[in-house]
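Chemist: The amino acid sequence is not available; the structure is as follows:
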């Protein structure tokens, strides 16, 4: 039954944006085979190694054990065929097979254990630099929303990452900015390898990254202090979005109301 549900999601999820005079035509769907997953993994490698300085080996592919259990959302330029955006999605049924979320490698998450059966985890988000001001990011969010609707899921968790190339001062300053968006105590998590915020500057000017902005616009909450990921050289903020707490504007846009 679970396998049938996942195959149905892959068949049903397809969205596109028509060609515009100032931008390319894009579509978003779930990867249907190993070749399409590989395209997403290559894009991830390029973005994470170049922008974050992540240590990902030399084979040009970003992959881990979670990939085989995830659905891979891909945005493609329909004119060139190039994959320009990706997000991977771990459905609760597959998280149960793994016996964990990816986020549990970075956080103690006992307080949101109660949400596990209805929570989708997303991660490894990246968009080609040339497409960050266009429709690619919105298509990814639309794809995730449709995935949740089709699957009947109620919650979403995912990490938003900030580079630590400046020593962590920007990440600490962003954490300070995000205090008004903190989740209530019963939904907070605790980093296993915390960023030492108390030893960092918290007054550095930083514009929240597009992914963080996207989460906040939707109505997501920040679940606590960021975790320090030494492999990716990032500070990772765990975000929680509950469909019943989604901003009215986007709930209507994505068809939840």
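Modeler: Yes, it's here. Keep in mind the model is a prediction, meaning the values are calculated, not measured.
Chemist: make it CA atoms for all contacts and neighbour counts henceforth
Modeler: Noted.
Chemist: Stretch 79-91: which residues count as buried?
Modeler: 83, 84, 85, 86, 87, 88, 89, 90, 91 (16 or more other C-alpha atoms under 10 Å).
Chemist: Over to stretch 188-208?
Modeler: So for stretch 188-208, counting by 16+ other C-alpha under 10 Å, buried means 188, 189, 190, 191, 194, 195, 197, 200, 202, 208.
Chemist: Okay, one more to line up with it:
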């Protein structure tokens, strides 16, 4: 059971139906879902992490984990709806999918993301995970806004060929094929989602295309982080927060 306190925030696993309802309501607010609630069939099989302000009890951030024993189970994941993941079926180690990451729009505090990554690290260590993966989302569906970011992903961060996700979704932006430009590094990092920036700092890699998700109003790329490849200095920082 994950429980972590840092500064004014507490990270813990959801333990009851009312916790899940609060998570779904925050997701509904963050993702602007009709009716104010975001829920799907994966909620029942995932572990949900909540980050709360310990003084007020306000839920300020949440995300969920789907643990898998190995790559043979990857077809059960949320990501498998959008990406052909046959290459990862041969991954022998334990895996976990992290998804539905969101923060309350009224709470802008970098410590929230730090606590979130501390909770992620504690979970990964407890589960002996070897691959962390998920969908990293860009807001909106206009790929042109993110050309420098996508060009940087293409130039520096594509998945190893053996793990590279293939196209499955009906509408995608094939940035690795279409963008042959030198990225403006400053513009690229400014347009890169914070969660994806953190994945990349840990040695993460991405698919060669982005899925155009009209329902969620996002462009998202499959993202993987092999735990053994995380730079030692970054591991120490993460474990310091997790501890």
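Modeler: Done, it's in. These numbers come from a predicted model, not from an experiment.
Chemist: residues in the first structure aligned with the longest helix seen in the second structure?
Modeler: The longest helix of the second structure (DSSP state H) is helix 110-127. The alignment of helix 110-127 of the second structure onto the first structure (TM-score structural alignment) covers residues 134-151.
Chemist: quick one: contacts of that stretch?
Modeler: 5, 9, 13-17, 23, 26-29, 73-75, 84-87, 120, 127, 154, 254, 256 (C-alpha atoms under 8 Å, 6 or more residues apart in numbering).
Chemist: now those residues: which count as buried?
Modeler: By neighbour count, with 16+ other C-alpha under 10 Å, the contacts of stretch 134-151 of the first structure hold 9, 13-14, 16, 26-29, 73-75, 84-87, 120, 127, 154, 254 as buried.
Chemist: For the buried residues of stretch 188-208 of the first structure, could you give me CSV that also reports secondary structure and distance to residue 181 of the first structure?
Modeler: As requested, those are arranged in CSV below (DSSP: H, G, I helix; E, B strand; the rest coil; distance: C-alpha to C-alpha, whole Å):
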residue, secondary structure, distance to residue 181 of the first structure
188, coil, 12
189, coil, 14
190, strand, 16
191, strand, 18
194, strand, 19
195, coil, 19
197, helix, 18
200, coil, 21
202, coil, 17
208, coil, 13
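Chemist: Residue 169 of the first structure: which of the residues you listed is nearest?
Modeler: Residue 169 of the first structure lies nearest to residue 200 out of these, by C-alpha to C-alpha, at 5.4 Å.
Chemist: since we're on the nearest residue to that closest one once chain neighbours are set aside, how many residues are nearby?
Modeler: Excluding the flanking residues, the one nearest residue 200 of the first structure by C-alpha to C-alpha, 6 or more residues apart in numbering is residue 169, at 5.4 Å. Counted with other C-alpha atoms under 10 Å, the neighbours of residue 169 of the first structure add up to 21.
Chemist: Alignment lookup: residue 169 of the first structure to the second structure.
Modeler: Residue 169 of the first structure maps onto residue 144 in the second structure, by TM-score structural alignment.
Chemist: gap between its match and residue 55 of the second structure?
Modeler: Residue 144 of the second structure is 42 Å from residue 55 of the second structure, where distance means C-alpha to C-alpha, to the nearest Å.
Chemist: tell me the secondary structure for the aligned partner of residue 223 of the second structure in the first structure?
Modeler: Alignment note (TM-score structural alignment): residue 223 of the second structure maps to residue 239 of the first structure. Secondary structure state of residue 239 of the first structure, per DSSP: H, G, I helix; E, B strand; the rest coil, is strand.
Chemist: And for residue 75 of the second structure?
Modeler: helix.
Chemist: so residue 134 of the second structure sits in a strand?
Modeler: Yes - counting by three-state DSSP, residue 134 of the second structure is found in a strand.
Chemist: Please name the residues that touch it.
Modeler: So residue 134 of the second structure contacts 79, 97, 98, 99, 222, 223, 224 (C-alpha under 8 Å, 6+ apart).
Chemist: Thanks again, I'm all set now.
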